[in-house]
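**Q** Got a predicted structure here, sequence first:
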Amino acid sequence: MRDRWTADDPEVAAMTTGGTAATRTDVPAARNTLRILSYLAAQRGPVPASTIAAALALPRSTAYRLLGILAEQGFVLHFPEARRYGIGIAAFELSSGFSRQEPIARLGRPILATAVDRIGESAHLAVLHGRDVLYLVEERARRRPSLVTDVGVRLPSHLTASGRAMLAALPAAQLRALFPDRAAFAERGDTGDVHDYAGLRRLLDETRARGYAAEDGAITPGIASVAIAVLDHAGWPAAAIAVTFSRDAVGEERWDTLAGDIRPFAAQLARRISGRSE
């Protein structure tokens, strides 16, 4: 006897009868459910169901039905007074599982090792953690000195190339929330640090115009870095890859080339994080 769900639901039936129909149609309900979650995750706050339906070209009845199921399971929160929907606790738990499994470090480690072999300078992979950067992977090139950017180290994001690359990819509102006043700007001696939000905005404007982030002696005197942000499917900075080198060995005239060498590795990691084929 067939399971009743297989008999009653053509989408489930397609998945359990060789997968031909599922492969051909990608199971519309499942795909639309994931599209709704992805859309909500990319928003700055809860949004009306009508906006979700319009943005995803879904019938309103379909959007409401799927939002109701997601709300029952805790993946979506309904704010009845505002008539809006946002990401729920169950979705947050999924993200926590993502963090526990350290997939970015696992995916990034072999890419970073290859980058160091080809470029010949030390490199690291970092993520934003509040106003800090957290270093997940470090690959040291042969005959290069040890750095302060060891795995597990946190540093103020606005002082590091990795942090600046990721901050430059954030919306203005998010950036302002991270740096609401001068007290948010940690300093490391007299290194030309950014001291306020206006200075940070100018620095990040320069970073976007240049196409990569750089720092020169802000963390360690005589040591400089260039970095490229790794963007996820929604365009948010999931991580950054940076190469660090002696300022005397690599002059500023070579930084553009070095950033160009890093860019394909950042793009490769972005594809892996987003689940796209190589």
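**A** Thanks, I have the structure now.
**Q** hey, let's count contacts and neighbours off CA atoms from now on
**A** Noted.
**Q** any idea how far Leu175 is from Met166?
**A** Remark: distance between Met166 and Leu175 (CA to CA, to the nearest Å) = 10 Å.
**Q** if you count what's nearby, which of these two comes out ahead?
**A** Shown here are Met166 and Leu175; by other CA atoms under 10 Å, Met166 has more neighbours (29 against 17).
**Q** Assumed the more buried one was part of a helix.
**A** Yes: counting by DSSP: H, G, I helix; E, B strand; the rest coil, Met166 falls inside a helix.
**Q** Now do the helices in the stretch 51-200 of the chain.
**A** Remark: helices assigned in the stretch 51-200 of the chain by DSSP state H, counting those that start in this stretch are 60-72, 89-100, 103-119, 161-167, 172-178, 197-210.
**Q** Now tabulate the ones you listed in TSV and tack on distance to Val47.
**A** As requested, these are exported to TSV (distance: least, CA to CA, whole Å):
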stretch	distance to Val47
helix 60-72	12
helix 89-100	16
helix 103-119	29
helix 161-167	25
helix 172-178	17
helix 197-210	29
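**Q** Structure two is appended below for comparative analysis:
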Amino acid sequence: MSSTESSQGGGLEILAKADAVIQALEGQGELTAAAIAVAVDEPMSSTYRLLTNLASIGWVDPGSRRGLFRLGVQFMRIGGRLEDQISVRDAAVPSLKALLASTGATSFLCLRRGTRAVCVERFEGRDVRSLAMSLGDSLPLYLGAAPVALFAHLPDSERGAVIEQLDSSRAADASIPSRAELNRIAEETRVRGYSISDGDVTPGIAAIGAPVFNHRGEIEAALSISGLRALVLSEDRSTIDLVLDAALTSSRALGYLGGEP
């Protein structure tokens, strides 16, 4: 092995060890050097040297108490800049195109705007042209597959605020579900991990939606497919699995490290 190859190998090994430290701190928040050494399977002396080097470039900072370490401010800033550069649309478009290719159904990407979900991307299906949810159109969060997937996976406080807003509008719009019904819709969807719309937006048209999460595990968007009921709601669950896989792939592109919801 040449000296150049040896140097490259050593550099990759150091990067791998640094990554292991970052992963340990990300998962636990704050750790002692001894706990980090155990987590990354390195001797204490090597761990201290690594922590010292990472601290010198701002990737690791002292923790809230003496002897503790946490992720550094500079590392957080880098992560924030990367997040800003990755749009949810860019992350989801490959999955939306793959869904269209594999199912023939129209695929959608929706973002939340208040108590509604707005369509920000759409790829037209081959079998039927739906007039619902063109680009820029919106639906209430309780209606349709992508909107309900968004609604169900909001943090409790945000979902509660949405329910309060909708409930206060029921006197003027009798089509809005009751508070109890909204909670039931959200709970059932979260337990399932995906949403189903069966003719509630357009008669004869069904849809399946799933949440897209960001690197913090927060709901960022929802994607869905829509088409003829017989096409979308297959008995073998294959279409559901395709939608869930597409949502997870999109989430991974945003830095999400968890599993399926």
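**A** Done, it's in. Fair warning: this is a prediction, and the values are worked out from it, not measured in the lab.
**Q** Can you tell me which of the helices of the stretch 51-200 of structure 1 is packed in deepest?
**A** Highest mean neighbour count among those (mean count of other CA atoms under 10 Å): helix 161-167, with a mean of 30.
**Q** which helices and strands does that helix pack with?
**A** strand 122-129, strand 132-139, helix 197-210, strand 213-216, strand 223-231, strand 237-246 (3 or more CA pairs under 8 Å, 6 or more residues apart in numbering; DSSP states H and E).
**Q** how far does the last one sit from the chain's center?
**A** Between the mean C-alpha location of strand 237-246 of structure 1 and the chain-wide mean there is a distance of 14 Å, by CA atoms, centre = their mean, to the nearest Å.
**Q** relative orientation of it and strand 122-129 in degrees?
**A** Strand 237-246 of structure 1 runs at 140 degrees relative to strand 122-129, counting by axes from the mean of the first three to the mean of the last three CA atoms, to 10 degrees.
**Q** Can you give the contact residues for strand 237-246 of structure 1?
**A** The set of residues that contact strand 237-246 of structure 1 without belonging to it, under CA atoms under 8 Å, 6 or more residues apart in numbering, is 112, 121-128, 161-163, 165-167, 169-170, 222-232, 262, 266.
**Q** Could you identify the buried members of those?
**A** 112, 121-128, 161-163, 165-167, 169, 223-232, 262, 266 (16 or more other CA atoms under 10 Å).
**Q** related to what we said a few turns ago, of all the helices of the stretch 51-200 of structure 1, which one is nearest Arg31 of structure 1?
**A** helix 60-72 (10.9 Å; CA to CA).
**Q** what is the orientation angle of that closest one with helix 89-100?
**A** Per the same axes, to 10 degrees, the angle that helix 60-72 of structure 1 makes with helix 89-100 is 60 degrees.
**Q** once aligned to structure 2, how far is helix 60-72 of structure 1 on average?
**A** Here the mean offset of helix 60-72 of structure 1 against structure 2 after fitting is 3.0 Å, by mean CA distance after the TM-score superposition for structure 1.
**Q** Give the aligned range of that helix in structure 2.
**A** Aligning helix 60-72 of structure 1 against structure 2 (TM-score structural alignment) gives residues 44-56.
**Q** got the contact list for the residue nearest to the spatial centre of structure 2?
**A** The residue lying closest to the centre of structure 2 (CA atoms, centre = their mean) is Phe213, at 1.1 Å. Neighbouring residues of Phe213 of structure 2 by CA under 8 Å, 6+ apart: 219-221, 251, 254, 256.
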